[in-house]
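*Asks:* sequence plus the predicted model coming up.
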Amino acid sequence: MLDYAAFPEQRQNKIRQLLRDNGRVVCTILAKEMQVSEHTIRRDLNELTQEGVCRRVHGGAVSMLVETGTFEQRMEQNQAEKIKIARACSLLIKSEGCIFIDSGSTNLEIAKNLPVQLSLTVVTNSPVIALELMKKPLCEVILVGGKLNREIGASIDTSAVQQVNRIHFDQCFIGGCALDPQMGVTIFDYEEAEFKKALIERSNQVIMGVTVDKLPGVARYTIASCEQISVLVMDGELNKGKANLFENSSLKIVLT
């Protein structure tokens, strides 16, 4: 077995690998497995945090995720998983309500899988999602306007915030870049974070469909704690172990 106490570079490389594989590490477990002190592990995690590899949390660290490309590029990633999650999300929608479908490739699949017999008002800030909703004959579609952000594929400026602040939503399907039981839901864009915070405040029920690559992990800006998310929808086959991370939180988990 490698003497991790004598080779700090190899020790930190091992921690990097564990963060990539699992998204999260725990100091006590690392210290035991590598036969070094917890102080040594905490020092390693502090150095990796300074490099931007992870973010320190109580008892360990969580992986600092990187942006995964433009909206068009994200639409091509994890398609089967997103469709499965979207179908489960669509079953949670209440008829005759007013809901918001946030921008994002998983939420686009929710719009595509919305039952045609469902009568409700749907608000969105994404033109692509709005076009999909127009195919549903019983949906009243409201498109939040403003300057379009090309990377996100939606309006998120102050004009968009002002518009959502005038509406009360029964349900909101929120998008996020990363999710962690301690750090909550995080994203990479500050302006988008402010928009999503306003959206969550106006919603009675907040639902998030999340793919396996987003958890556990953390991005730059926090938009919600786990306590602010009502329902978390995940692919049960891919998230058997990761669902246990949220067993102490108040949110409801739906495994597809």
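*Replies:* In hand now; what should we look at?

*Asks:* hey, let's count contacts and neighbours off CA atoms from now on
*Replies:* Fine.

*Asks:* quick one: the helices in the stretch 151-256 of the chain?
*Replies:* Assignment of helices within the stretch 151-256 of the chain using DSSP state H, counting those that start in this stretch yields the ranges 158-164, 190-201.

*Asks:* I'd like those helices as TSV, with mean neighbour count and distance to Gly60 appended.
*Replies:* Shown next, in TSV, are the helices of the stretch 151-256 of the chain (neighbours: other Cα atoms under 10 Å; distance: least, Cα to Cα, whole Å):
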stretch	mean neighbour count	distance to Gly60
helix 158-164	17	36
helix 190-201	19	25
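
*Asks:* of all those helices, which lies closest to Thr49?
*Replies:* Using Cα to Cα as the measure, helix 190-201 is the one of these that comes nearest Thr49, at 20.6 Å.

*Asks:* who are the packing partners of the closest one?
*Replies:* On a contact count with 3 or more Cα pairs under 8 Å, 6 or more residues apart in numbering; DSSP states H and E, helix 190-201 meets helix 158-164, strand 169-174, strand 221-224.

*Asks:* this is the other structure I want to compare:
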Amino acid sequence: MLTEERRQHILGLLRRDGKVLSSKLSADLKVSEDTIRRDLREMADAGLLHRVHGGALPKSPTAYSYKTRQNQAPLAKQEIAKAAARLIRPGQVVILDSGTTAFLLAQNLPPDLKATLVTNSPPIATVLMQHPQIEVIVLGGHLNKDLQVVVGIETVKALQQFRADLCFLGVAGLHPETGITVYDYEEAHVKRMMMSCAAEVIALASSEKLGTVAPYVVNPVNALTHLVTEPATAAQLLAPYEEMGLGIVRK
């Protein structure tokens, strides 16, 4: 088998199984583990997968930059945002994480909704400022300009003051084994604290993020209570999360 054929085979296995093991690939393809490790390293360098000890996992398709992410899966994000907005009840305290889907959620809140929203996202705060009934609490800290999000120790400390009803969490990747992952180390710390401060934690994730990973782990999947995704998401993609007890919201 030629190198390119072998690598296409590896990508096919990743799509089918959600992971590959170097030892099994070596045995099945009848090449050395050194060859497989080189394949995985070069494929990771090309952005095709995410290397882990002993193998590889599908890489999250999510871009790092907020501006770039605004153009990724816009229809799915709009559907997710509308479904998520319907979960908020009057009088609740809600932590609204940063991200382009959360931004759309803020835009889709009913104009008569009375609630308190806590956010570390300047773009979301700007949207909520126009809402006639929402009380807005903006968390302080260091502004990451690429992500358009506030992070750091001051953000984490501020979150410790809240006991929210809901937390809507943006993710880069959601993998049944690896867990909730993101691309920024400091953002992972903030998201972890957000999750610990809410009675229910709801992930906002389009289908392209399911079964994929990014470099920094926030928490295991079972730390979530719900997953909101678009209506067209395939049942087999959702099955592992349903087995973990997550409530699946698609409309």
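*Replies:* Done, it's in. No experiment lies behind these values; they were computed from the predicted model shown.

*Asks:* so which of the helices and strands packed on helix 190-201 of structure 1 gets nearest Glu140 of structure 1?
*Replies:* Each of these has some distance to Glu140 of structure 1 by Cα to Cα; the shortest is strand 169-174, at 13.8 Å.

*Asks:* equivalent range in structure 2 for the closest one?
*Replies:* Residues 164-169 of structure 2 are where strand 169-174 of structure 1 lands when matched by TM-score structural alignment.

*Asks:* wouldn't Val151 of structure 2 be in contact with Pro122 here?
*Replies:* No - using Cα atoms under 8 Å, Val151 of structure 2 is not in contact with Pro122; the gap is 11.5 Å.

*Asks:* looking at those two, which is more packed in?
*Replies:* Higher neighbour count among Val151 of structure 2 and Pro122: Val151, with 25 against 17, using other Cα atoms under 10 Å.

*Asks:* the more buried one -> structure 1?
*Replies:* By TM-score structural alignment, Val151 of structure 2 lines up with Ile156.

*Asks:* Val228 of structure 2 contacts Ile248, correct?
*Replies:* Yes - using Cα under 8 Å, Val228 of structure 2 is in contact with Ile248, at 6.1 Å.

*Asks:* neighbour-wise, which of those two wins?
*Replies:* Neighbours of Val228 of structure 2 and Ile248, each counted by other Cα under 10 Å, are more numerous for Val228; the result is 26 against 17.

*Asks:* counterpart of that one in structure 1?
*Replies:* Per TM-score structural alignment, Val228 of structure 2 is aligned with Val233.

*Asks:* check the gap between the aligned partner of Leu96 of structure 2 in structure 1 and Leu238 of structure 1 for me.
*Replies:* Using TM-score structural alignment, the partner of Leu96 of structure 2 in structure 1 is Ile101. As for Ile101 of structure 1, its distance to Leu238 of structure 1 is 24 Å (criterion: Cα to Cα, to the nearest Å).

*Asks:* do Gln73 of structure 1 as well
*Replies:* As defined by Cα to Cα, Gln73 of structure 1 lies at a distance of 22 Å from Leu238 of structure 1.

*Asks:* residues near Gln8 of structure 2, how many?
*Replies:* Using other Cα under 10 Å, Gln8 of structure 2 has 11 other residues around it.

*Asks:* tell me which helix or strand it sits in.
*Replies:* Per DSSP states H and E: Gln8 of structure 2 is located in helix 3-17.

*Asks:* what lies in contact with the helix or strand just after that helix?
*Replies:* The element immediately downstream of helix 3-17 of structure 2 (helix or strand, assigned by DSSP H and E) is strand 20-21. Contact partners of strand 20-21 of structure 2, identified using Cα atoms under 8 Å, 6 or more residues apart in numbering, comprise 10, 13-14, 54-57.

*Asks:* using CSV, lay out those residues together with neighbour count and distance to Pro240 of structure 2.
*Replies:* Below are those laid out as CSV (neighbours: other Cα atoms under 10 Å; distance: Cα to Cα, whole Å):
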residue, neighbour count, distance to Pro240 of structure 2
Ile10, 23, 22
Leu13, 15, 18
Leu14, 20, 16
Gly54, 12, 22
Gly55, 18, 20
Ala56, 24, 19
Leu57, 25, 16
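
*Asks:* report the two of those separated the most.
*Replies:* Farthest pair in those (Cα to Cα) is Leu13 and Gly54. Separation: 15.1 Å.

*Asks:* hmm, back to that, Ile101 and Leu238 of structure 1: which is more packed in?
*Replies:* Per other Cα under 10 Å, whichever of Ile101 of structure 1 and Leu238 has more neighbours is Ile101, with 22 against 15.
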